[in-house]
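**Q** Fold the following for me, if possible:
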Amino acid sequence: MGTILVVDDEQGMREFLTALLEHQGHQIIAASDGEQALELVTHQPPDLVISDVRMPKVDGIGLLTGIREKYPHLPVIMITAYASMDSTIQAMRLGADDYITKPFRIDEIRLVVEKALARARARQHGQVSQPPVMEEAQLTGIIGRSPKMVELYKLITRIAELDSTILITGESGTGKELVARTIHCASPRADRPFLAINCGAIPEQLLESELFGHVKGSFTGAVSHKAGLFEVANRGTVLLDEIAEMSPGLQVKLLRFLQERTFRRVGGTEDLEVDVRLIAATNKDLVKAMADGAFREDLFYRVNVIPIHLPPLRERTEDIPLLANRLLAQCTLRQQRGTASISQEAMEILVRYRWPGNVRELENVIERAVAFETSDQLTSASLPLEIREVPDRRGRASIPFPEEGIDLDVTVSDIEKGLMRQALERSGWVQKRAADLLKISFRSFRHKAKKYGITKAERDA
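**A** You can find the predicted model right below:
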């Protein structure tokens, strides 16, 4: 517990935060603007400062700058509107420890405050430890403070220091590789290699060589000895993404490696021993794959030592504003555009959408919207038509009808393309399955995909 200075020009917000944090056992000091807060900090430095960004006289950025000049280690948490990521980025660059976006959840405030105070205590006592998992998650790209994501962070904390094999499951686009990387970064293996390979993207013989290496002359094109991923990642971590796509023959060799922790290069006779932590990931149902004879039961139990299931984005909609703003900041920086925020209407549309392609689809939508946006704020007009569709009370799509009218053929084509992409995302980009979801023939689907220029390159982009 500690002394917390709450700074906000809205009396209702000050009273809400005061009541919430006092209930947690903290002592609260309140200020209505940055100027008053600087005086209080100078007179008696608190353990933590929570400040709104927009305030009269001295705003939150000015307060943060003044605090950092005199008290460089005093933790500061900024409160920002969910559509103002530009101020959030500025605050983080100036040394803010964390931020809370409006509207926020009570458990989010508690979590951020607890983390900031814990870090401050560790610095005060000169403790050196591994960075908190949530910080590692942010560094590797995982974003979210919903209850399901908080549970995920807790699980990563418990398993990061272990050497047990992990199986990560979840729909396409949920961030399985990011979770694997976070586990590696939070583990004692963090200073060693993290190597990932997609088992479904490489032919069987080449995949075996990539994993285990090969000796010179073992097959056509093997002009020299080559070390495989397991050898290169010694004392590190290897992620086998889409492990369900691995051929039966290679499954046997992987099983032997997991049992013995030794392997032979392709064409070699020498057993090599390495210390590698294995993480497997898949968007398939491995239990069904075992029943169908496509995945070995003994291998399943070898990789499913610690299971982690990632929730789809539609089950953690409270994370969408945070995700959208972070992706917007990254996209505008990458495209060198001036789009600094997301309008409230556009954000409501993003939160309402079901996101069959999960975070990857959200990222693609944000990038496309930024490319089409001409103002400094991302508006609903820049979002794809299939995202803007709103179900009416009868469950049918209601499309805005402008006064000047619409081009019916173009509008219908846009809707059809959007539904085809959603079906592909949901089916893992297998056209036959996507066609079944849309209740059309595979031949018809293939013809339409060619017509609209829908290719697997979109999935890999």
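**Q** use CA for all of it now, contacts and neighbours both
**A** OK.
**Q** What residues does the residue most central in space within the chain make contact with?
**A** When the chain is reduced to its mean C-alpha position, the closest residue under Cα atoms, centre = their mean turns out to be Ile142, at 3.3 Å. For Ile142, the residues meeting the contact criterion (Cα atoms under 8 Å, 6 or more residues apart in numbering) are Gly175, Leu178, Val179.
**Q** same deal with Arg123?
**A** Arg123 makes contact with no residue, according to Cα under 8 Å, 6+ apart.
**Q** Centre of the chain to the helix or strand where it lies, how far?
**A** Assigning secondary structure by DSSP states H and E places Arg123 in helix 106-124. If you compare the mean C-alpha spot of helix 106-124 with that of the full chain, they lie 22 Å apart, counting by Cα atoms, centre = their mean, to the nearest Å.
**Q** ok, and for that helix, which residues are buried?
**A** In terms of neighbour count (16 or more other Cα atoms under 10 Å), helix 106-124 has its buried residues at Glu108, Ile109, Val112, Val113, Lys115, Ala116, Leu117, Ala120.
**Q** Next, the structure of the following sequence, for comparison with the previous one:
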Amino acid sequence: MNERILIVEDDADMRELLEEVLTEVDFEVVAAVNGRFALAHIENLQEQIDLVITDLQMPELKGDELLVKVRQSRPETPVIVITAFGSVENAVEMVKQGAYSYLTKPFATKDLLEVVTGALMQTAAARAHAMLLREIPALDTRIIGASRPMRELQDIISRAGPSDSNILITGESGTGKELVARAVHDASTRSRKEFVAVNCAAIPVELVESELFGHTGQAFTGARQARAGLFETADGGTLFLDEIGELPLNIQPKLLRVLQESTIRRVGDNRERQVDVRLIAASNRDLEKAVASGEFREDLYWRINVINLSVPPLRTRAFDIPLLVEHFLAKIAKKQNTAPRSITPETLALLTVYSWQGNVRELENTIERAVALARGPILTIEDLPERIREASSQTAAILATAKSKRLTLADLEREYILEVLSESGGNKSRAAETLGLDRKTLYRKLDEYRESNPDLQNQKD
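**A** All right, here's what the predicted structure looks like:
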């Protein structure tokens, strides 16, 4: 299907000129005589609109007001502003607010087609992600992600949650291990009871035992009265021990005994107390190596690692980034009691190709920083940290290729998938994992491409 362009222009001669030029090069065009009529098209989300070209000065609803509506309803849709020479400053301001570009009247046909093509290709990467994501069912809102690794993780959570087995969550720092632990708790029969989380690395070594198991009054200097520990606090519910690999060696056998006997003994007390707690532990360290080096007890390792959940790093599930960005923008808006910011498609495309060594935590911090320092209501590339802007070369190369070939949105999706397949040495399983797609979905798409590319027949499963 050809790209569909909405023209918003109250001047009949200019409107007819735009329609004529764009339809001659096979764009589909729909026209509106003012902003109010255009708004009806924009707010009808079932209607395909790939680009909006709007005059700046119009009765009823001006171009800048229409831009805000477009960014709210269709944040992935680019807007080109047409302005008279005297209104250039206002047009530039609209670009700062998220418009793709502007044209000053009178303009050459060549300039019009160049900026239109650039706008469509600049947004195609973000749209390709959206096209793929529409094929994937919605998931639990706590675990944000529609990629195959995250769907597999959620499937395991749904099956492991109702059991009462101990769980070890592994993954790099910042991947969201505590959120996974909370999702397990919510899926369990203990969901109405306490979920108690503690970071073992944050507790002073001399206080770990009393924090976990509690203490009597006068048990040690500073202990003025008896205090229940975290196991008692979590009784009937779930205790989440983050960074369990940092637990001191002298505490590990005491934790093992609690897991075996379901009893605790407060520091300074001889009485055993019964506790009913499900343990979920997490670590960003390789605990098997810690066991081999003597830093972690092997018997404790196997006791906590009944079920292992591995949280994938963000760089392996880039298709989830648009969903995460939308989630963080909504979260920040709720916290600040404001309307959610939107983000330009090219900015979203750049976030998608960045490597994110700090994973989801780094992405959230980046979005929070961008919102705090943004120059306008629309987040742009200029609002991102320099380290991320420097990663734009890869995005620029993809967009330049798309523009030079005059690709449609479906073409860009095809190019992207075939490029990943090529980088995977033709291995479809590896390509599907990189793309975050089911093999079934990838196979179906490749079947569609084979007619025009017989070489795909030779690629490996």
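**Q** Which element is encountered next along the chain beyond the helix holding Arg123 of structure 1?
**A** Past helix 106-124 of structure 1, further along toward the C-terminus, the next helix or strand under DSSP H and E is helix 133-140.
**Q** and that following helix, which residues are buried?
**A** Val133, Met134, Glu135, Glu136, Ala137, Thr140.
**Q** so it versus helix 106-124, what angle?
**A** For helix 133-140 of structure 1 and helix 106-124, the angle between their directions (axes from the mean of the first three to the mean of the last three Cα atoms, to 10 degrees) works out to 100 degrees.
**Q** Show me the contact partners of helix 133-140 of structure 1.
**A** By Cα under 8 Å, 6+ apart, the residues outside helix 133-140 of structure 1 that reach it are Ile143, Tyr153, Ile156, Thr157, Leu178, Val179, Arg181, Thr182, Cys185, Ala186.
**Q** picking up where we left off before, quickly find the element holding the residue nearest to the centre of structure 1.
**A** Secondary structure (DSSP H and E) places Ile142 of structure 1 outside all helices and strands.
**Q** Then Ile28 of structure 1?
**A** Ile28 of structure 1 is part of strand 27-31, with elements assigned from DSSP H and E.
**Q** Give me the contacts around the next helix or strand after that strand.
**A** Sequence-wise, the next helix or strand beyond strand 27-31 of structure 1 is helix 34-43, with elements assigned using DSSP H and E. With contact meaning Cα under 8 Å, 6+ apart, helix 34-43 of structure 1 is reached by 5, 7, 30-31, 55-60, 62-63, 66-67.
**Q** Inside strands: which ones of the residues you listed?
**A** Under the assignment DSSP state E, those contribute Leu5, Val7, Ala30, Ala31 to strands.
**Q** can you give me the strands for the stretch 301-450 of structure 2?
**A** 307-310, 342-343, 378-379 (DSSP state E, counting those that start in this stretch).
**Q** Let me have these in TSV, adding distance to Val277 of structure 2 and mean neighbour count as columns.
**A** Converted to TSV, the strands of the stretch 301-450 of structure 2 look like this (distance: least, Cα to Cα, whole Å; neighbours: other Cα atoms under 10 Å):
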stretch	distance to Val277 of structure 2	mean neighbour count
strand 307-310	16	18
strand 342-343	43	24
strand 378-379	45	24
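**Q** could you dump these to a markdown table with distance to Leu421 of structure 2?
**A** What follows is the strands of the stretch 301-450 of structure 2, written out as a markdown table (distance: least, Cα to Cα, whole Å):
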| stretch | distance to Leu421 of structure 2 |
| --- | --- |
| strand 307-310 | 25 |
| strand 342-343 | 29 |
| strand 378-379 | 32 |
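**Q** Out of these, flag the one nearest Glu206 of structure 2.
**A** strand 307-310 (29.6 Å; Cα to Cα).
**Q** helix/strand/coil for the residue lying farthest from the centre of structure 2?
**A** Ranking residues of structure 2 by C-alpha distance from their mean position (Cα atoms, centre = their mean) puts Asn270 at the top, at 50.0 Å. For Asn270 of structure 2, the assignment made with DSSP: H, G, I helix; E, B strand; the rest coil gives coil.
**Q** before we move on, what about the one 10 residues further on?
**A** Ile280 of structure 2 falls in the strand class when you classify it by three-state DSSP.
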